[in-house]
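Participant: Following is a predicted model, sequence given first.
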Amino acid sequence: MLKTHLVDGIEVFSCLPGRKNDKPPLLFVHGAFAGGWMWTETIMPTLARAGYPCYALSLRGHGGSAGREEINWHSVADYVDDVKAVVDWLAASPVLIGHSMGGFIVQKYLEHRPAAGAALICSVPPQGLIASQFHLLFSKPHLFLELNRILSGEYTDTDTLREALFAGEVDEAMLGAWLTRMQNESQRAILDMTMFNLPNLFAMHRPPMLILGAEEDVLVPAFLVQTTAHTYGQKAHIFRHMGHAVTHEKEWPLVAAALQDWLEDIRP
């Protein structure tokens, strides 16, 4: 059963297994323009049924968390503090699972604290956003401009959302619901991820890691996911015929299965 909590002003969703066990909790960190809700319909219930206590936070200024009015001033360091607060509330070291910007925040968190594991899904690479921004600018300039409009708080449409996030067949009702929950993102956080607060690779804890990407991702292309994997001495798993929003592509159960298989290997 999905429940909602408020932890120091941070919205936290929980989806727990039917009985207690020794499996580590999972803490999901969403990407830009989104909220904890992006995990609640697909990945969280699936992994909870597999026995994992699942939690997803909405970073400050996102979803039902406090701070929406000041969102353009929130930094990546602020977002890391939000993750720390929820981890303290859990009172256990979780496996961190981050998508896109959330994967970047997970990397920054590991500068400060260890974790039971870290899964980076279509994550902003440790080298930052510059390469992906230039790739999008030259390959899809119209989409680059539209995403910058969204960053400034302007509305978009389902066609733009489909092109930016999905590669396969998309359920129109899901797409419309996603659009109503999208929001603008902190411009300060985008600058942090571009060049001003990149991960310090020498300071990071190195838990077991999983690197996942999507073949047709136009926001974090597969070659940048491979770069992330190479940086951390890992192999990347690239899902074919999927776009950036792998949590809601038609084949999303493949992503859940990859996470579950990896989680079974890192159990204490």
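Facilitator: That came through, no problem. Numbering: from 1, shown residues only.
Participant: switch to C-alpha atoms for all contacts and neighbour counts from now on
Facilitator: Fine.
Participant: Mind jotting down where the helices sit in the stretch 51-200 of the chain?
Facilitator: For the stretch 51-200 of the chain, the helices defined by DSSP state H, counting those that start in this stretch occupy 76-90, 101-109, 130-139, 141-151, 158-165, 172-181, 187-191.
Participant: List the buried residues of the fourth one.
Facilitator: What it means is helix 141-151. 143, 144, 146, 147, 150, 151 (16 or more other CA atoms under 10 Å).
Participant: Could I get the helices of the stretch 51-200 of the chain in JSON lines, plus columns for distance to residue 48?
Facilitator: Formatted as JSON lines, the helices of the stretch 51-200 of the chain follow (distance: least, CA to CA, whole Å):
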{"stretch": "helix 76-90", "distance to residue 48": "16"}
{"stretch": "helix 101-109", "distance to residue 48": "20"}
{"stretch": "helix 130-139", "distance to residue 48": "33"}
{"stretch": "helix 141-151", "distance to residue 48": "33"}
{"stretch": "helix 158-165", "distance to residue 48": "25"}
{"stretch": "helix 172-181", "distance to residue 48": "22"}
{"stretch": "helix 187-191", "distance to residue 48": "31"}
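Participant: winner for burial among those helices?
Facilitator: Neighbour counts (mean count of other CA atoms under 10 Å) averaged over each of these peak at helix 101-109, with a mean of 26.
Participant: Taking helix 76-90 as reference, get the angle to that one.
Facilitator: For helix 101-109 against helix 76-90, the angle by axes from the mean of the first three to the mean of the last three CA atoms, to 10 degrees is 80 degrees.
Participant: Alongside the first one, take a look at this:
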Amino acid sequence: MLEVIDKGSVTDSHPVPLLFVHGAWHAAWCWDEHFLDFFADAGYRAVAPSLRGHGASTSPKPLRACSIDDFVSDVAEVADGMPTPPVIIGHSLGGLVVQKYLESHDAPAGVLLGSIPPRGSGGSAVRWLRRHPWHFAKLSLTGRSLPYVSTPKLARERFFSPDTPADVVDRYASRLQEASTRAGFECFAAARPDPARIGTPLLVLGAEHDGATSRGEVLATARAYGTQAEFLPGLGHDVMLEPGWLAAAERIDSWLTGRHL
């Protein structure tokens, strides 16, 4: 059973629903803090599932064994339950899940926020190894990554800008949860998406102070899909949780409105 947070309804101005896909260590709650209400109030139906094993979603197997294909199936299950195909919006690892989903499913549009690029997460892993070699070694041995992202200091480094208030970082760091070991390793190579199979129009957004996805990776993602990357000033990786989240939401809204979605 998947936890699904569903707000708002489609309107004449925005007849296409939105489906938000979270990344590793997060769940549907990260969209519910600000984005779902913003888009519902703007006349959209805004839906955010927690992928299996995350949030209140159950899983038939341990979270550590869940694959990217499993998460794609979760997205497909929610999307198939909607009257019309939704716009798919993915963050970080969720952006990779969205790309894999779009290889075999139609969608009117997609948005990638700080997404893992089509070439995989090797660059991110190398940066992690250089920054925290002992953390990376223990993660590789135990399969447990939560301890190395969930302290306020480490959460700020990876997910938030230097100017994000400490109470915001503390609050959200405490809500992070363990991620899938299998999915994490698949992001290196096994689950790389094929941009040639994806014809969906995409908005590719990065953040100025992203500690997880580099500027070069955001640019590479945009190039792979024949579009231009845009960068949100002053924000960290978790653009939907930052105090400046409104700039990200408004840019997505304006892009969708410009496409009559």
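Facilitator: Nice, I can see it. For clarity, every value in this text was computed on a predicted model and none was experimentally measured.
Participant: How many residues are close by the aligned partner of residue 201 of structure 2 in structure 1?
Facilitator: Superposed on structure 1 with TM-score structural alignment, residue 201 of structure 2 falls opposite residue 208. Look at residue 208 of structure 1: counted by other CA atoms under 10 Å, it has 16 neighbours.
Participant: what's the answer for residue 153 of structure 1, then?
Facilitator: For residue 153 of structure 1, using other CA under 10 Å, the count is 15.
Participant: any idea how far it lies from residue 78 of structure 1?
Facilitator: 20 Å (CA to CA, to the nearest Å).
Participant: And for residue 7 of structure 1?
Facilitator: From residue 7 of structure 1 over to residue 78 of structure 1 the distance is 15 Å, taken as CA to CA.
Participant: Centre of the chain to stretch 21-29 of structure 1, how far?
Facilitator: Averaging C-alpha positions (CA atoms, centre = their mean, to the nearest Å) puts stretch 21-29 of structure 1 16 Å from its chain's average.
Participant: What of stretch 95-103 of structure 2?
Facilitator: Distance, centroid of stretch 95-103 of structure 2 to centroid of chain: 11 Å (CA atoms, centre = their mean).
Participant: What ranges does structure 1 have for its strands?
Facilitator: 2-7, 10-15, 26-29, 54-58, 95-99, 117-121, 209-214, 236-239 (DSSP state E).
Participant: quick one: contacts for the residue nearest to residue 215 of structure 1 when sequence neighbours are not counted?
Facilitator: In space, and not counting its chain neighbours, residue 215 of structure 1 is closest to residue 240: 5.0 Å by CA to CA, 6 or more residues apart in numbering. Contacts for residue 240 of structure 1 (CA atoms under 8 Å, 6 or more residues apart in numbering) come out as 214, 215, 216.
Participant: same question, residue 157 of structure 1
Facilitator: residue 179.
Participant: Please say which position in structure 2 it maps to.
Facilitator: Structural alignment (TM-score structural alignment) places residue 157 of structure 1 against residue 151 in structure 2.
Participant: gap between the match of residue 201 of structure 2 and residue 156 of structure 1?
Facilitator: Residue 208 of structure 1 is 38 Å from residue 156 of structure 1, by CA to CA.
Participant: same check, this time on residue 31 of structure 1
Facilitator: In terms of CA to CA, residue 31 of structure 1 sits 17 Å off from residue 156 of structure 1.
Participant: Kindly report the same for residue 175 of structure 1.
Facilitator: 12 Å.
Participant: Next: residue 73 of structure 1.
Facilitator: Residue 73 of structure 1 is 22 Å from residue 156 of structure 1, by CA to CA.
Participant: Nearest to the spatial middle of structure 2, which residue is it?
Facilitator: residue 91 (1.5 Å; CA atoms, centre = their mean).
Participant: separation between that one and residue 110 of structure 2?
Facilitator: 11 Å.
Participant: Check residue 234 of structure 2 too.
Facilitator: Residue 234 of structure 2 is 23 Å from residue 110 of structure 2, by CA to CA.
Participant: so stretch 99-117 of structure 1 matches what in structure 2?
Facilitator: Under TM-score structural alignment, the match for stretch 99-117 of structure 1 is residues 91-109.
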